[in-house]
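A.B. asks: fold the following and give me the result.
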Amino acid sequence: MTALAIADGEGRNGAWLAEQGLKVMTTDIAPRAVQKARALAARRGVSIDAHVVDLDAWVWPEQAFDAVVAIFIQFAPPAARDRIFARMKAAVKPDGVILLQGYRPEQIAYGTGGPSEAENLYTEALLRDAFNDFDILHLESHDSDLSEGAGHRGASALIDMVARRRSTPT
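C.D. replies: Model prediction:
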């Protein structure tokens, strides 16, 4: 199986996916992060195909991946987010899945990391609408404790989604 991990930073998600046996392409806009992703994969004894990419300018592969993974990619304002979501959907093969995790608007009050712009945060309604042409297999809002370094530590307002591209349009 193949996976695309977008805006993957230093490659934790991409390396983990490779450890599960997937052939992984990982992207980030920061060259230093991509270097660190490659080094992490090497330390873990796995291979990833890591690229420096501006997601809004990149020519995305179409119907190329069994899974597209987007974990905390909430840097994009709504118009750019909509373009990225559309390209994520086009990149996944029929019957492939999109795995997404992010922060909900309640996160701002927690002050434990994540974007400070409420418009960049996800709600269940936003994700249902954005992925209404996919089968949403899992969509859950929850509060969990994170320990992802100094910038993301403590109680967090999260949302998770797994959506499958339909093999035939309805």
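A.B. asks: going by C-alpha atoms from here, please, whenever you check contacts or count neighbours.
C.D. replies: Fine.
A.B. asks: count the neighbours of G151 for me.
C.D. replies: As a burial measure, G151 scores 11 neighbours (other C-alpha atoms under 10 Å).
A.B. asks: doesn't G113 make contact with it?
C.D. replies: Yes - contact criterion C-alpha atoms under 8 Å: G151 and G113 qualify, at 5.2 Å.
A.B. asks: list the contacts of D160.
C.D. replies: 99-102, 138-141 (C-alpha atoms under 8 Å, 6 or more residues apart in numbering).
A.B. asks: Throw those into TSV and include secondary structure, distance to R44 and neighbour count, thanks.
C.D. replies: Below are these laid out as TSV (DSSP: H, G, I helix; E, B strand; the rest coil; distance: C-alpha to C-alpha, whole Å; neighbours: other C-alpha atoms under 10 Å):
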residue	secondary structure	distance to R44	neighbour count
L99	strand	23	17
L100	strand	24	18
Q101	strand	24	20
G102	strand	26	23
H138	strand	30	11
L139	strand	31	16
E140	strand	31	12
S141	strand	32	17
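A.B. asks: list of residues touching stretch 108-120?
C.D. replies: Contacts to stretch 108-120, defined as C-alpha under 8 Å, 6+ apart, come from residues 72, 74-78, 103, 105, 107, 121, 151-157.
A.B. asks: want to put them side by side, so please do this one too:
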Amino acid sequence: MMNNRNNEYKDFWNERYGKADFVYGKEPNLFFKEWIQKFTPKSILMPADGEGRNGVYAAQLGWKVISIDLSEDGKSKTLKLAKENQVSLEYIIGDLEDIQLNKESFDAIGLIYAHFTAEKKSKLHKKINDCLKPGGIIIFEAFSKLHLCYNEHNPKVGGPKDIDMLFSKLEIISYFQDYEILLLEEKEINLKEGNYHNGKSSVIRFVGRKK
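C.D. replies: Down below sits the predicted model:
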């Protein structure tokens, strides 16, 4: 059953990223862009990096980037975008659950709209936490549980329709317990990212430093 679900997600994202245009645009997420500039470029992991708009931006700033996603088409678009911007990064195709990541091996992690299924959510965030070095930074933005109401009123804003794939502040605190919280907020924002993130939405934003 799990493999079938993984294949469904892979097919979904390959279909979406298989389009000619960059479906969430080529520009980085504004929150990620604001915060990644505050830190010295070292190594960063970008799970669910899709077409690479955030990973490529980090590479432009001098970060050593490893991006992960299920989609072969996402990788192709990322490498195209990287070439346009004269940077390089490593892109691994696969399920984050199955990919071997060394403990305490990254200086930063960008989690930008990285929504996982309910049964994987806690396990994957533990894995993400384990591969971050002490003193490392997490930059996180994703849809909050309140976002369902926004999605019902405006499907163009995008995001999962399963409330268990959405986030609360309490979940973030539970996933990243041993962190100095630099920012944690639930906020209404107006998204304008390509074709699938458009309109008012409710998001959780978190920036934390691992102790």
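A.B. asks: can you pull the TM-score for these?
C.D. replies: Superposed pair, TM-score by TM-score structural alignment, normalised by the length of structure 1: 0.93. Supporting alignment: 165 aligned residues with a C-alpha RMSD of 1.1 Å.
A.B. asks: so which of the contacts of stretch 108-120 of structure 1 sit within strands?
C.D. replies: In this view, the contacts of stretch 108-120 of structure 1 that belong to strands under DSSP state E are 103, 153-157.
A.B. asks: what's the closest of those to G45 of structure 1?
C.D. replies: Comparing those against G45 of structure 1 with C-alpha to C-alpha places R153 closest, at 28.2 Å.
A.B. asks: nearest residue to that closest one other than its sequence neighbours?
C.D. replies: S147 (4.5 Å; C-alpha to C-alpha, 6 or more residues apart in numbering).
A.B. asks: could you tell me which residues make contact with T2 of structure 1?
C.D. replies: 22-25, 64-67.
A.B. asks: so which bits of stretch 62-82 of structure 2 are buried?
C.D. replies: 63-79, 81-82 (16 or more other C-alpha atoms under 10 Å).
A.B. asks: tell me which entries of these lie within strands.
C.D. replies: 64-69.
A.B. asks: dump these to a markdown table, plus distance to N7 of structure 2.
C.D. replies: Shown next, in a markdown table, are those (distance: C-alpha to C-alpha, whole Å):
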| residue | distance to N7 of structure 2 |
| --- | --- |
| K64 | 29 |
| V65 | 26 |
| I66 | 22 |
| S67 | 19 |
| I68 | 16 |
| D69 | 13 |
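A.B. asks: I84 of structure 1 versus the residue positioned nearest the centre of structure 1, what's the distance?
C.D. replies: Against the mean C-alpha coordinate of structure 1, by C-alpha atoms, centre = their mean, the closest residue is A70 at 0.5 Å. Distance from A70 of structure 1 to I84 of structure 1, counting by C-alpha to C-alpha, to the nearest Å: 10 Å.
A.B. asks: which secondary structure elements does the longest helix along structure 2 contact?
C.D. replies: Criterion DSSP state H: the longest helix present in structure 2 is helix 2-17. In terms of contacts (3 or more C-alpha pairs under 8 Å, 6 or more residues apart in numbering; DSSP states H and E), helix 2-17 of structure 2 is packed against helix 72-84.
A.B. asks: give the aligned range of the helix it packs on in structure 1.
C.D. replies: Per TM-score structural alignment, the counterpart of helix 72-84 of structure 2 in structure 1 is residues 31-43.
A.B. asks: would you map the helices across structure 2?
C.D. replies: 2-17, 30-36, 53-60, 72-84, 118-130, 147-153, 169-175.
A.B. asks: let me know which of those helices is tucked in deepest.
C.D. replies: helix 53-60 (a mean of 24; mean count of other C-alpha atoms under 10 Å).
A.B. asks: residue range for that helix in structure 1?
C.D. replies: With TM-score structural alignment as the criterion, helix 53-60 of structure 2 aligns to 12-19.
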